[in-house]
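coords below, sequence missing:
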């Protein structure tokens, strides 16, 4: 076996100098999210010339003297016509210090599901507040969603400081109120920055109007905040995507299991267990980028070769034998309902977890969460679009499901309509918030879905 551990170490060192940060923006309508994103892209020289020219043309046609940078992210026609963000807009940009994936999420209450989608993989959330309005209901709702999704870093960007005379007391009062509320939700780290996205104050360059603020700009904070997506210290999880059996005369007996490492580190010689079957083996080889390596870590895509001829197929999960996830058919979770059709007790669904999809039944919906104050509405009977609630689900086959609090990757899942493949809900396994009322009885299903 050819070892390429050293080149991989060098590759890891290079990645460490240009790490990737996923972050999302959120805020009330007209707080200036899209303008902030446009300012970030423009001032960090991440906008192509033709894009900027197109924005300038549209802005001039509207009678505006300066380019409306919000147009760089509000790409849908309905968004441009209404002047609001409707869908999640993903943008990719980079500075010499870091690469970024940005999700600009809507501010409307009816698009809470879009914010959940955008923030579900984020390591940082930028919550905007209009300095004239302070902390409002939607601000608290976005803080609650960030806490629910366990986003480790939250930035409070107090925007439109130019409209309040760049007054320090205004910023201080808003920062103290938001910090106290977010801390009560369990948000681990909160950073407040006074900005004017329209004028560019403290976005990329320090403001000349707020000498009382000596902290980092938004971009400086984004470039230096510790990236929390390093999953190397978590238990290893390897969902199998594909079984590779090449028809090659040189390797007639080759059998590899391809996929992306969700978390942790895998090593040649390590004892592993295949779930849900429980069969055990040893990692005989790891192939990455066409070469054999001794070690691989998340989020690399690799092919594992096992020492024993065990039955492994797509949807199975390979994990170290000493660090196995819980295996269960009774799933208790928090879900955000994203479909227009409701989720009801007794409904038949498909549950997709990593690369595995199984039949399931919604046994109970104990409670619905009110994001404004985190109170619970017991036994709602159903969840409609944008609702977040507690569910109990029975699956046809066991699932190796980590608690979401321990792993945002292997602790999350989707509920899918088996009739047409529509995504119904995004789920987070475990105790995202306290449990509600007891389970309601569900009648047996005539088609064999009562597990």
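Okay, I see it. Bear in mind that the values here come from a model prediction, so they are computed numbers and not experimental data.

CA atoms for contacts and neighbours, from now on please.
Noted.

residues making contact with stretch 38-56?
The list of residues contacting stretch 38-56 from outside it, by CA atoms under 8 Å, 6 or more residues apart in numbering, reads 66-73, 93-95, 197-198, 200, 203-204, 219.

list the buried residues in that stretch.
For stretch 38-56, burial by neighbour count (16 or more other CA atoms under 10 Å) applies to 38, 39, 40, 41, 42, 44, 46, 47, 52, 55, 56.

residue contacts, the spatially closest residue to residue 113 that is not a sequence neighbour?
In space, and not counting its chain neighbours, residue 113 is closest to residue 386: 5.0 Å by CA to CA, 6 or more residues apart in numbering. Each residue near residue 386 by CA under 8 Å, 6+ apart is listed here: 110, 111, 112, 113, 336, 337, 338.

quick check: the two most widely separated of the buried residues of stretch 38-56?
For those, the farthest-apart pair by CA to CA is 44 and 56; their separation is 17.8 Å.

give me the distance between residue 21 and residue 225.
Separation of residue 21 from residue 225 (CA to CA, to the nearest Å): 9 Å.

please apply the same query to residue 276.
Between residue 276 and residue 225 the distance is 38 Å, computed by CA to CA.

do residue 176 as well
21 Å.

what's the answer for residue 47, then?
In this view, residue 47 and residue 225 are 23 Å apart by CA to CA.

which of the residues in the strand ranked longest in the chain are buried?
Secondary structure of the chain per DSSP state E: the longest strand is strand 356-370. Neighbour counts over strand 356-370 (16+ other CA under 10 Å) mark 356-369 as buried.

middle-most residue in this protein, spatially?
residue 121 (1.6 Å; CA atoms, centre = their mean).

tell me the SS of that one?
Following DSSP: H, G, I helix; E, B strand; the rest coil, the label given to residue 121 is coil.

leaving out the residues flanking it, which one is nearest to it?
Excluding the flanking residues, the one nearest residue 121 by CA to CA, 6+ apart is residue 22, at 7.1 Å.

now do the same contact list for that neighbour.
By CA under 8 Å, 6+ apart, the residues touching residue 22 are 100, 101, 102, 103, 121, 122, 123, 124.

give me that answer again for 10 Å
92, 99-103, 118-125, 222, 227-229 (CA atoms under 10 Å, 6 or more residues apart in numbering).

just residue 11 next, same as before
Contacts of residue 11 (CA under 10 Å, 6+ apart): residue 5.

in which helix or strand would I find it?
Using DSSP states H and E, residue 11 falls within helix 5-17.

after that helix, which helix or strand is next? Please name it.
Past helix 5-17, the next helix or strand by DSSP H and E is strand 20-27.

what's the offset of that following strand from the middle of its chain?
Put simply, strand 20-27 sits 9 Å off its chain's centre (CA atoms, centre = their mean, to the nearest Å).

report the inter-axis angle for the next helix or strand after it versus strand 20-27.
Of the helices and strands lying after strand 20-27 in sequence (DSSP H and E), the nearest is helix 33-43. Between the axes of helix 33-43 and strand 20-27, defined by axes from the mean of the first three to the mean of the last three CA atoms, to 10 degrees, the angle is 140 degrees.

against that first model, consider the following:
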């Protein structure tokens, strides 16, 4: 998460006029997940509506569409289901990114579909999330899809969960129902590696707004925060600064002007750690060493820069550095290898077979690669684990060994999300085939979801 200042504009739904937001320095990236018809889109729509983050004409369209369906109140889920095909079918089938803000925090929300066959969209939406809101229907409790989504969120390293027990009004706001579901999910979350402090349970009615933005008088037994209150105040760790410095080079800047005849900078976004003027660094994969002579930012020269900041680094030595190289801390370097194991979620209709030739995009570098071994497949739909599978199909998660044509500087995903992850591309057309995580164990995940 970047702590740089961000600005956002929202509109008052009653007038359609722009409302100036205060400057925010705190950003929370969150994702939603849940089974079909758990009310996820309604919950997101309620958040957008009650924080006045909706255009007036959008709200008018929702009122008209709701009236056409014979509804007496607006269907707030339509604020999320932006595609006409989705509205006609009454389902959400894609990842919808929404932006809203309050006086305390700015939010980027990824709303993912609930259908089993769209697990790949859950992976996409949760890949950068710092928190996930997982919905369950109070009448159904924790179901298989709940456990699947929780497993995927744990696999992706999402550090905090909110279990929103929706439709609490449909069970007469019964405290015992809430308690039973919370205890059931807590046991599963612990098996996935979450502590009790990492998971918060909130009873909500997205339709009526109970405990969504404000605490409800109809749940006097619930002493915790409303959902938005929790989202505004939950501690969110910024991009890790206490890990080794990593800067994937995206562009080499040489202006060649009279004012800067010798300027040669290496631009990119700091993926992890902190860089200071004078730090000794290594350029990978070449292994060349130098020291940082200047840290340049859009705001001018800086003594240091942390993860999430876009910078240009100048070095004391004139080195051969190109796009795709990585500038790293000399004291703590990643491993440089042309062969590694990774857990991947297969996102394509075309299955992966052993010895398939692919492209791997790691940071700003894309290299040829081969999937030399399919070690294990975890089928999140069947909640089973299979050794030495003959292929990996859509939505399946597996452990794969890759061999690359060029050595890559890699970290474990648990240490650095940016340099510990990659995507797999189709060499024929460049389409995305899979998302990969380095050093993420698969076996504990399979055993946890079957408990």
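Alright, I've got the coordinates. Since the model is a prediction, treat every value here as computed from it, not as a measurement.

all strands of the stretch 101-250 of the first structure, in order?
Per DSSP state E, counting those that start in this stretch, the stretch 101-250 of the first structure carries strands over the ranges 124-130, 153-159, 189-194, 238-239, 242-244.

count of neighbours near residue 277 of the first structure?
Residues within reach of residue 277 of the first structure, counting by other CA atoms under 10 Å, total 13.

tell me the secondary structure for it?
Of the three states, residue 277 of the first structure takes coil according to three-state DSSP.

what's the match for it in the second structure?
Using TM-score structural alignment, the equivalent of residue 277 of the first structure in the second structure is residue 286.

ok, now which ones touch that match?
Taking CA under 10 Å, 6+ apart as the test, what residue 286 of the second structure contacts is 319, 320, 321, 325, 326, 336, 407.

helix, strand, or coil at the third one?
The reference is to residue 321 of the second structure. coil.

distance from the longest helix belonging to the first structure to the second structure after superposition?
In the first structure, with assignment by DSSP state H, the single longest helix is helix 168-185. In this overlay with the second structure, the average offset of helix 168-185 of the first structure from its partner residues is 0.5 Å by mean CA distance after the TM-score superposition for the first structure.

in CSV, list the contacts of residue 386 of the first structure along with distance to residue 184 of the first structure and neighbour count.
Shown next, in CSV, are these (distance: CA to CA, whole Å; neighbours: other CA atoms under 10 Å):
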residue, distance to residue 184 of the first structure, neighbour count
110, 25, 12
111, 24, 18
112, 21, 25
113, 23, 25
336, 22, 25
337, 25, 27
338, 27, 26
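
now, these that are in helices?
Of the contacts of residue 386 of the first structure, the ones assigned to helices by DSSP H are 112, 113.

out of the contacts of residue 386 of the first structure, which one sits closest to residue 172 of the first structure?
residue 112 (27.8 Å).

enumerate every residue touching the closest one.
Residue 112 of the first structure neighbours (CA under 10 Å, 6+ apart): 26, 105-106, 118, 138, 141-142, 145, 336-338, 385-388.

tell me how far the corresponding residue of the second structure for it lies from residue 349 of the second structure.
Matched by TM-score structural alignment, residue 112 of the first structure corresponds to residue 119 in the second structure. Distance, residue 119 of the second structure to residue 349 of the second structure, by CA to CA: 13 Å.

joint contacts of these two?
Residues touching both residue 119 of the second structure and residue 349 (CA under 10 Å, 6+ apart) are 394, 395.

that older thread, and which of the contacts of residue 112 of the first structure is nearest to residue 299 of the first structure?
Nearest member of these to residue 299 of the first structure, counting by CA to CA, is residue 118, at 19.3 Å.

please name the nearest non-neighbouring residue to that closest one.
Closest to residue 118 of the first structure by CA to CA, 6+ apart is residue 103, at 5.5 Å.

and that neighbour, how many neighbours?
Quick note: residue 103 of the first structure (other CA under 10 Å) scores 27 neighbours.

repeat that for the one 4 residues further on.
One way to gauge burial is a neighbour count; for residue 107 of the first structure, by other CA under 10 Å, it gives 27.

spatially nearest residue to it (excluding sequence neighbours)?
The spatially closest residue to residue 107 of the first structure, leaving aside those adjacent along the chain, is residue 28, at 4.6 Å (CA to CA, 6+ apart).

now for that neighbour: what does it line up with in the second structure?
Structural alignment (TM-score structural alignment) places residue 28 of the first structure against residue 35 in the second structure.

check residue 191 of the first structure too.
Matched to the second structure by TM-score structural alignment, residue 191 of the first structure sits across from residue 200.

how close does the nearest residue in space to that match that is not next to it in sequence get to residue 102 of the second structure?
Using CA to CA, 6+ apart and skipping the chain neighbours, the partner closest in space to residue 200 of the second structure is residue 162 (4.9 Å). Per CA to CA, residue 162 of the second structure is found 19 Å from residue 102 of the second structure.

so between those two, which is more surrounded?
Shown here are residue 162 of the second structure and residue 102; by other CA under 10 Å, residue 162 has more neighbours (19 against 15).

the more buried one matches what in the first structure?
When the first structure is aligned by TM-score structural alignment, the residue opposite residue 162 of the second structure is residue 155.

I'd say that match and residue 192 touch.
Yes: with contact defined as CA atoms under 10 Å, residue 155 of the first structure and residue 192 form a contacting pair (5.8 Å).

now do the shared contacts for these two.
Here residue 155 of the first structure and residue 192 have 126, 127, 128, 179, 218 as joint contacts, going by CA under 10 Å, 6+ apart.

return the entry from those residues with the maximum number of neighbours.
Ranked by the number of neighbours (other CA under 10 Å), these place residue 128 first, at 31 neighbours.

which residue lines up with that residue in the second structure?
Matched by TM-score structural alignment, residue 128 of the first structure corresponds to residue 135 in the second structure.

so what's its match up against?
With the criterion set at CA under 10 Å, 6+ apart, residue 135 of the second structure makes contact with 32-40, 43, 114, 141-142, 146, 162-167, 201-202, 204.

all strands for the stretch 301-450 of the first structure, in order.
301-306, 317-320, 327-337, 343-344, 348-353, 356-370, 375-378, 382-383, 388-400, 412-416, 423-429.

I'd say the residue nearest to residue 107 of the first structure and residue 108 touch.
Yes: the criterion here is CA under 10 Å, and residue 28 of the first structure meets it with residue 108 at 6.6 Å.

identify the contacts common to these two.
Between them, residue 28 of the first structure and residue 108 share these contacting residues under CA under 10 Å, 6+ apart: residue 138.

sorry, back to before: for residue 191 of the first structure, see how far away the match of residue 162 of the second structure is.
Going from residue 155 of the first structure to residue 191 of the first structure by CA to CA gives 5 Å.
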